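1. test case, fold it:
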Amino acid sequence: MINSKIRSDITCEESRKCVKADFMGSRIVIPDKLRKQTLQLAHEGHQGIVKTKLRLREKVWWPGIDQDAENLVKSCRACQVVGPVPKQEPIKRTQLPDGPWQDLCADLMGPFPTGEYVFVVVDYYSRWQEVAILKSVTTDKIIRLYKCNFMSTVINFVIWKFWLSSVKVIKSNGYPAIRD
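-> Below is the predicted model of the structure:
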C-alpha cells in the first residue's frame, strides 16, 4: 500500500512497475518484499554507506531508503571486520636540543609474561639509550634508577650535578609509576 503523501508522485505502468518521478528523474518503487534483496545487491562490494546510498538512489526508491541503507552497512559483518582505516596523524618532528642530556625521553614497557617491566631512557640529542629491567614499578624505584643506574658514567654525573635544572624529561604518558 502506498502512503497518500507520496501517491501523487508515483505512476504505475502497464507492466505493473511503479515509478516515482521526482527531481532526480524516474526511479522504480521497490515493494517491501524486495527491499532486503535490493539493499544487498546495492551493497555488493562493501563500499560503505555513501556509495550504497548512491547506487540505490540512481535506480530505486522507497520510504526510508536512506535509513535502511545505513542500517544494512552498519550491521554488515564484513564491513565491521575491515572497517574504515583511521587516519594517522602526521609525525611531528621534535626540535633537536642544543646539546646532549638536555632532553630525555623516558618510557616504561610491560608487564611482560615474566612479570618484569623494561624502563628505557633515551637522550634526544645523541640517541644514547639506557635500559633497566624491573620486577615491579614504583615512583621510588624510577627515581633511584635515574640517580644510580642512568647517571653512572662520568658525563652523566657531570650533567646530573651541574645541569639538573635545565634537563627536560619527556615521557609517553603511558603506564604511571605507583608510589609505595
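2. going forward, measure contacts and count neighbours with C-alpha atoms only.
-> Will do.
3. check contacts around K171.
-> 105-107 (CA atoms under 8 Å, 6 or more residues apart in numbering).
4. distance check, it against V122.
-> The gap separating K171 from V122 is 10 Å, by CA to CA, to the nearest Å.
5. what sits in contact with each of the two?
-> Joint contacts of K171 and V122 (CA under 8 Å, 6+ apart) are 105-106.
6. please generate a structure for the following sequence too, so the two can be compared:
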Amino acid sequence: MYTGNSAPVRERMRRTPLGLEEEEEKHLKDLLNREVIHSSSSEWSAAPVLVRKKDGKIRYCIDYRKLNSITRKDAFPIPKNRDLYRHFERYKIATLRDCSYCSRAQKVWSSFEDDVDYVVPLSVRSVSEQDEDLDETNLDSLVNCNWISESEITNMGAEQMEDQELNRLIVWLEDKIEPEEHEVYLCSPSIKHLWNCKHQLVLKNGILCYKWLDPFHSRLLLVVSRSLRHKILENCHDTKLSEHFGQTNTIERLKQNYIWYGLRENARNYVKSCHTCNVNKKANVKPKGPLGQFHAGIPMEKLHMDILGPLHESSSANKYVLVLVDQFTKWMEMFPLPNQNTITVAKRLLDGFISRLGCPVQIHTDQGKNVDGQMFHDICRLLQIVKTRTTPYRPCSNGQVERFNRTILQAIRCYLKGKQKDCCSLRALCKEGDRNGEETFNGTKDEESE
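-> Below you'll find the model as predicted:
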C-alpha cells in the first residue's frame, strides 16, 4: 500500500469485555498456530474489533478506516474489449474455463458467501435477559429508595386502577386479552408506547411493573399513574437528598425506579419551572450564534457612538461625555454633556459633529433608550442614516468606542489627581492625544450580531 509521506497510524487498543477475554485469547492462539497472523514491531497498528456472528461465534476484525483514509488507491483497469474479442475469437462458446482471469476470480469468490456471514457488533447487539428471575423480585428496594413511601407503594395498585390508561392495560394483562390493531390505534400515545413493550410488562402483587433488562442489574420499574407523577418528581428534585439537581441527574434518578410515557419531558419542565432553582442558580444559557464581523471600507461609513459617565460634575456642570469614533479613520470626537437624555444627545450630535463633518452612512450605538429610542430613530430617518445597535450584554459589539473610553478614563485618572472638576479642560488634550496615536491599519473589524 502506498501512503505517500503520511505519518504512521497508531490506534489505541479497545478494551475487551470481561466475558470475552478467554474466547478472544483462544481465537488469537488459533490464528497464530495456523500462521494467519504473527507478532510484529511495526510502527503501524490498527485496533481490533470483536463482532458476534449469527451462529454466536466471535469474528476477529480489524478497523482499517484511518489507514484507508491516507492510502492512495491503485487502479485496476478492466481489459479492453478488443483484447477480449481477440482472445475469444477462436471459441464458438465462451465459458469461464476458457478465460484464466475469470477462472481465477470464480475460484476466489465461489466461497465468499459462505465465509462472510451476517455479523452484529457487540456494542449494538441485543441485551439478553439475565439468569436472575425477576418474578421473584419484590418491591422492597423501591420502598427504601427515599423517593416514595411505603404507604404510597401499598396504594400504587389502587392509583393505577383509577388511572384510565393504566386500567386498560391491567385489564388486558389480567384477562390475557389481545386487542385488535384498530383498537390500539384509537388509544392514547401512552397506551401505544407501553403496549408495544407488552412482553416486558408484569403484574407484581397487583401493581403494574416494567421489566428493565440490563446486562449488569435487571430490575422492576414502577409504571407510575398520572396522579402520583408530580409527587415523585417533587421527591426526586426538591428534597434535601436530591439537592435540586439539574435535568440530567433528576432524569437519571427517576429512571432507576420509575417509568411512564413522557418521563423526560415532564422532568425537564419540572426542573425548568422550579422556583428555588430559578432564584438561586445561575442560568446556563449559551449564545444562539457566533457574532459576525463588519469591515468599514471608506471614511464615515460607520460611526460608533457611546456615552461615558457619570463622572464627577465639572465646573461647567457636565457629568457625561459623548464619544464618537469613525471606524475607518479612527477619528475621535468628544463632547461634554450635562445629562444623557435624548434631546441633549441629539442636539450635541447635530451641532457638534454632523454640521461640521456631514452625515455618516451608519450610526452604531448600544441599546440605551436615549440613543436607541423612537426619537433618535426618527432623527436618523430624517437624515437618511442607517441606525444599528449592539448585541445585548456584548460590549465587544461596539468595541471601537469602548476601547477609546478606556483610554479616556486612564488619562483622567493619571492627570487630574483629585481635580475632577477640571475634566472638561482635559478633554481637548485627551482627544488630540488619541488622534495622534498609531493605529495598526484602517478598517479594523468590529463584531456585531448577524
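7. overlay them and tell me the TM-score.
-> The TM-score (TM-score structural alignment, normalised by the length of structure 1) is 0.60; 164 aligned residues with a CA RMSD of 4.5 Å.
8. follow-up on the earlier one: preserved in structure 2, out of the contacts of K171 of structure 1?
-> Compared against structure 2 with both residues aligned by TM-score structural alignment, their matches' CA atoms under 8 Å, the contacts of K171 of structure 1 retain 105-106.
9. strands of the stretch 201-350 of structure 2, residue ranges please.
-> Under the criterion DSSP state E, counting those that start in this stretch, the stretch 201-350 of structure 2 contains strands at 201-204, 207-212, 219-223, 258-259, 292-294, 302-308, 320-326, 332-337.
10. distance to C430 of structure 2 added to those strands, as CSV?
-> Shown next, in CSV, are the strands of the stretch 201-350 of structure 2 (distance: least, CA to CA, whole Å):
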stretch, distance to C430 of structure 2
strand 201-204, 79
strand 207-212, 73
strand 219-223, 73
strand 258-259, 69
strand 292-294, 27
strand 302-308, 14
strand 320-326, 12
strand 332-337, 9
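11. any chance of the ones you listed in JSON lines, plus distance to E432 of structure 2 and mean neighbour count?
-> Formatted as JSON lines, the strands of the stretch 201-350 of structure 2 follow (distance: least, CA to CA, whole Å; neighbours: other CA atoms under 10 Å):
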{"stretch": "strand 201-204", "distance to E432 of structure 2": "82", "mean neighbour count": "18"}
{"stretch": "strand 207-212", "distance to E432 of structure 2": "76", "mean neighbour count": "21"}
{"stretch": "strand 219-223", "distance to E432 of structure 2": "76", "mean neighbour count": "22"}
{"stretch": "strand 258-259", "distance to E432 of structure 2": "72", "mean neighbour count": "20"}
{"stretch": "strand 292-294", "distance to E432 of structure 2": "27", "mean neighbour count": "14"}
{"stretch": "strand 302-308", "distance to E432 of structure 2": "18", "mean neighbour count": "24"}
{"stretch": "strand 320-326", "distance to E432 of structure 2": "13", "mean neighbour count": "22"}
{"stretch": "strand 332-337", "distance to E432 of structure 2": "9", "mean neighbour count": "20"}
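12. for these, which one sits closest to V386 of structure 2?
-> Of all those, the one in closest proximity to V386 of structure 2, counting by CA to CA, is strand 302-308 (9.2 Å).
13. quick one: contacts of the closest one?
-> Residues contacting strand 302-308 of structure 2 (CA under 8 Å, 6+ apart): 296, 320-328, 340, 360-366, 398, 400-402, 405.
14. quick one: map D107 of structure 1 onto structure 2.
-> Matched across to structure 2, D107 of structure 1 falls on D306, judged by TM-score structural alignment.
15. how much space between that match and D434 of structure 2?
-> For D306 of structure 2, the distance to D434 of structure 2 - CA to CA - is 16 Å.
16. likewise F353 of structure 2?
-> Counting by CA to CA, the gap from F353 of structure 2 to D434 of structure 2 is 17 Å.
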